[in-house]
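In: Show me how the following folds:
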Amino acid sequence: MTNCTITSDEINYLIYRYLVESGFKHTSFMFQHETHILQNSNIKTENVKPGALIHYLQKGLLYTEVEYHANEDGTEKHCIAPFSLLTPHHCKTEEDDDDKDNNDTDYSINTSLNNKLSNNKRNRKERKSDIKRERKSDKRIKKDNDESTKDSLNESEDIEVDIENSNNEQETNLISQKDIVNFVGNDTSVYVCSWNPVEPLLATGSKGTASIWTVPESPNDPIKPPIILDHKQDNKEVPDVTSIEWNPSGTLLATGAYDGLARIWNKSGQLVHVLKKHTLPIFSLKWNFDGNLFLTASVDKTVVIWDSRMGEFRQQYSFHSGIYLNNIHRPVMDVDWKDNTTFASCSTDKQILVCQLGSLKPLKRFIGHEDEVNIIKWDPESSLLASCSDDRTACVWSLDQDDPICTLKEHKKEIYTIKWCPNSTKTKILATASFDCTIKLWDVMNNICLYTLRDHNEAVYSVSFSPNGLYLASGSFDQHLNVWSVETGTLMKTYIGESGIFETSYNKKGDKIAVCFANCEH
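Out: Purely as a prediction, here's the structure:
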């Protein structure tokens, strides 16, 4: 038998990967900061598959179950008691059930036994199904990279045709492989992407690098090698690229990274400015409407406004630094512009602030969420601000009042992201995506849930509306990209990738969708 040694560093790295893949950005940062796991040269990470921690836990649990239910002669003990990772196991056989209920009527005996047998079979079936999915996933991940899915791009004309088919035939159509363009990058997960608003260029960010891809007109056209934007500084560790966005004119690309630096590149891949003011990782980055300023939000609890032309900071805001708990940093999670000089920020301190360039204090402070605020978005008219939180709610705020104008409460788990529907003429529609595997479309002015979109079976990390507001794309860690009808809530198109999805994004024309996958593919 081979000698199997498991180190604490290996366990720490699997936990770190689980936190990253589950979307716990600040928790994963603090964990790796304290364990120094990314600085450990003995840890080989290139072959670690997505979902590795759950995979090994499932195998360990299966082995433990087999060990519990093996008799001394090697035969299997037919136990009908449920087996759990967290509770002690006490075997129970069908004979035990018969003895216990011997004084009941035949009807009650049969009913009770049948229910337990049914539940036991269902539990076993679910466990086998989980193991089967893991094995299939392992086989898929071992495929050659050229056969894997990177950025999923589909023509809107095909979607429109299939919408008619779906409405008439009540069936969902898979996006054909012929409509897919695969961009093969490096060997790390792709976290973020941004479409150039003017040219057919797509920027993607991953560990240590960003790439600029030229998107072919047709999936059959050859793919040019990407322009690589190297983020390594001196002899320091290569940082993850956490945020990326083109300016409105499509001439400059801004990136934010785990090293706390913001960088500005031109579309040819030349580094224009390196901007240093933050002391900890950058989580969010946004250009204003004119493209002369952009915002960065950091784990260091501050927001910075940068002048993109001069490569200098204009103002640093530290209004989220007041609440501090157990010596843990309270990161600013997201920022969004209201206009060219006014913006909102949200934090794990449960607060939302509206600030303005030149002002030394916030214009407005919204307090109402009971847990960390993850994302904020101004509506297309910049009159209402939406927010979502780990408290399982989304709120819509107006500068005219302190309390939210509505609180959306129907999700069962944390709400990870939100998006406003563009070009909505009848009402203001907000999409919320949650760890409860659902997306909800809301009529916010009437505080009504229009549709609950239920096809995903794992956490939904990203949603993106088409520019005309007719369709919604959603990406989940169940490997599925789904395209929905906003008008009817119907699932129109599905693409099944090779791993979990971090981000989905429609281009400006609405004829393509970019998808970032966790298995180093996009």
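In: contacts and neighbour counts: CA atoms only from here.
Out: OK.
In: tell me the secondary structure for the residue nearest the centre of the chain?
Out: Against the mean C-alpha coordinate of the chain, by CA atoms, centre = their mean, the closest residue is Y461 at 2.9 Å. Taking DSSP: H, G, I helix; E, B strand; the rest coil as the rule, one finds Y461 in the strand state.
In: Would you map the helices across the stretch 151-300 of the chain?
Out: Secondary structure of the stretch 151-300 of the chain (DSSP state H, counting those that start in this stretch): helices at 156-169.
In: To clarify, my last question referred to the chain.
Out: Remark: helices assigned in the chain by DSSP state H are 8-21, 25-35, 52-68, 94-100, 106-141, 156-169.
In: looking at those, which is buried most?
Out: Mean neighbour count (mean count of other CA atoms under 10 Å) peaks for helix 8-21 among the helices of the chain, with a mean of 17.
In: what helices or strands is that one leaning on?
Out: helix 25-35, helix 52-68 (3 or more CA pairs under 8 Å, 6 or more residues apart in numbering; DSSP states H and E).
In: Turn the ones you listed into CSV, including distance to S499.
Out: Formatted as CSV, the helices and strands packed on helix 8-21 follow (distance: least, CA to CA, whole Å):
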stretch, distance to S499
helix 25-35, 19
helix 52-68, 12
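In: W213: which of these is closest?
Out: Evaluated over the helices and strands packed on helix 8-21, closeness to W213 peaks at helix 25-35, with 26.2 Å, by CA to CA.
In: and that closest one, how far out from the chain's middle?
Out: Centroid separation between helix 25-35 and its chain, computed with CA atoms, centre = their mean, to the nearest Å, is 17 Å.
In: ok, now stretch 291-302?
Out: Its chain's C-alpha centre and that of stretch 291-302 lie 21 Å apart, by CA atoms, centre = their mean.
In: The helices of the chain: which one's closest to S189?
Out: Between the helices of the chain, helix 8-21 lies closest to S189; by CA to CA that is 9.4 Å.
In: Let's compare: structure for the following, please.
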Amino acid sequence: MDLLEGNFKLNEIQKLEGHTDRVWNLAWNPATGISGIPPMLASCSGDNTVRIWQQNSFGTSWEFRSCAWSPCGKLLATASFDATTSIWANVGGDFECVSALEGHENEVKSVSWNPAGNLLATCSRDKSVWIWEVLPGNECECLSILQGHTQDVKMVQWHPFLDLLFTCSYDNTIKIWAEDGDSDDWHCVQTLNQASNGHSSTVWALSFNSTGDRMVTCSDDLTLKIWESDPKATPPAGDGFVPWRHVSTLAGYHDRTIFSVHWSREGIIACGAADNAIRLFVKNEGVDGPLMKWLNAVQWSSQGTRLLASASDDGTIKIWELASVA
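Out: Predicted coordinates for the structure are as follows:
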């Protein structure tokens, strides 16, 4: 992967203000931004609120209307420092909490929906990962508690097409979990660590490409790493799982912790770090990002690369548009 430069730039469209503390994370609603439906974005903050923003019908500004969306875009799951996870539904134009999940001993760090929207994964400072089944009526039941990590689990992320769960941790590893078809138990089928050319410090986040055969991870070791599924490898679990292998390492672009990374549908990787920069990468092609206060998250719009959202310690969200340089 090469740093994207020369022919593109990021134009700031709008700064979204309203949170009174740092913005930790954000998520685009996958059912918006198409067929005339204005894009919608959720953000969560240290001020203990989740805010939902939607572009107005004229496409000129973003407005406050009332942080992982379900695949259908109808439910929003939020993870909290109070060790709970809440599921919210749009009821008559207002978002109401329809389910509260309890069980973790410490703050819940991340939440993610599987591709079908019937499973939810959560992770915590208590080193555990929980898998929940979403039942009719939006009730949730814990299916499995995964205990493989030895330190805080920073992020959970389902594969975009398969029921494979990827987790990254303060223990410097990425673990991949699959369900045992015979027992219905979930187990670790592969661990990506330093022995497999992995990270040497905390792994903060990961993201998949549009075809699901590659992923990118970011770390406190100041690197991005590209991984791919290797169909020629022998499945470690012997159950048809395709193992992942290291492809390349991107180093020397950030000089402080890389907290967030997201791979767009068109193949552009965006990453945000504590050095206040957004950087964009593309494969085998040749913009440094604009400066802001400490960046906690970046995410491309689910419908393409035109819009990029970033969340910052200054309590704001910025919306950027990727544009060509004439």
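In: so who does whatever residue of structure 2 lines up with the residue nearest to the centre of structure 1 touch?
Out: Matched by TM-score structural alignment, Y461 of structure 1 corresponds to F259 in structure 2. Contacts for F259 of structure 2 were tallied using CA atoms under 8 Å, 6 or more residues apart in numbering; they are 204-205, 218-220, 271-274, 295-297.
In: same question, N114 of structure 2
Out: 71, 120-121, 158-160, 162-163.
In: quick one: L101 of structure 2 from T223 of structure 2, how far?
Out: From L101 of structure 2 across to T223 of structure 2, the span is 34 Å (CA to CA, to the nearest Å).
In: neighbour-wise, which of those two wins?
Out: T223 (23 against 17; other CA atoms under 10 Å).
In: and the contacts of N114 of structure 2 as CSV, adding distance to T60 of structure 2?
Out: Shown next, in CSV, are those (distance: CA to CA, whole Å):
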residue, distance to T60 of structure 2
P71, 27
L120, 35
A121, 36
W158, 34
H159, 34
P160, 31
L162, 37
D163, 39
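In: Would you mind checking those for buried ones?
Out: 71, 120-121, 158-160 (16 or more other CA atoms under 10 Å).
In: closest to F319 of structure 1 out of the helices and strands packed on helix 8-21 of structure 1?
Out: Between those, helix 25-35 lies closest to F319 of structure 1; by CA to CA that is 18.5 Å.
In: Name the surrounding residues that touch stretch 204-224 of structure 2.
Out: 154-155, 157, 159-161, 168-170, 199-203, 225-229, 249-267.
In: Check which residues of it are buried.
Out: Neighbour-count burial for stretch 204-224 of structure 2 [16+ other CA under 10 Å]: 204-209, 213-224.
In: rewinding a little: of the helices and strands packed on helix 8-21 of structure 1, which approaches W397 of structure 1 most closely?
Out: helix 25-35 (25.2 Å).
In: Where in structure 2 does that closest one fall?
Out: Going by TM-score structural alignment, helix 25-35 of structure 1 sits over no part of structure 2.
In: try stretch 256-263 of structure 1
Out: Matched against structure 2 by TM-score structural alignment, stretch 256-263 of structure 1 falls on residues 79-86.
In: So what touches that stretch?
Out: Stretch 79-86 of structure 2 is contacted by residues 67, 77-78, 97-111, 122, 124 when judged by CA under 8 Å, 6+ apart.
In: do that again at 6 Å, thanks
Out: 77-78, 99-102, 104, 106-108, 110 (CA atoms under 6 Å, 6 or more residues apart in numbering).
In: Next, format those residues as a markdown table and append distance to W130 of structure 2.
Out: As requested, the contacts of stretch 79-86 of structure 2 are exported to a markdown table (distance: CA to CA, whole Å):
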| residue | distance to W130 of structure 2 |
| --- | --- |
| A77 | 14 |
| T78 | 14 |
| S99 | 16 |
| A100 | 14 |
| L101 | 10 |
| E102 | 10 |
| H104 | 8 |
| N106 | 13 |
| E107 | 13 |
| V108 | 10 |
| S110 | 11 |
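In: Max pairwise distance over those: which two?
Out: The span of the contacts of stretch 79-86 of structure 2, defined through CA to CA, is set by S99 and N106 at 18.7 Å.
In: quick one: the match of Y461 of structure 1 and C188 of structure 2, what's the gap?
Out: Noted for F259 of structure 2: a distance of 24 Å to C188 of structure 2, by CA to CA.
In: got the contact list for A273 of structure 2?
Out: 257-259, 295.
In: who wins for neighbours among the residues you listed?
Out: Within those, I258 tops the neighbour count with 31 neighbours, counted by other CA under 10 Å.
In: Now for that residue: which residues touch it?
Out: I258 of structure 2 touches 218-219, 222, 272-273, counting by CA under 6 Å, 6+ apart.
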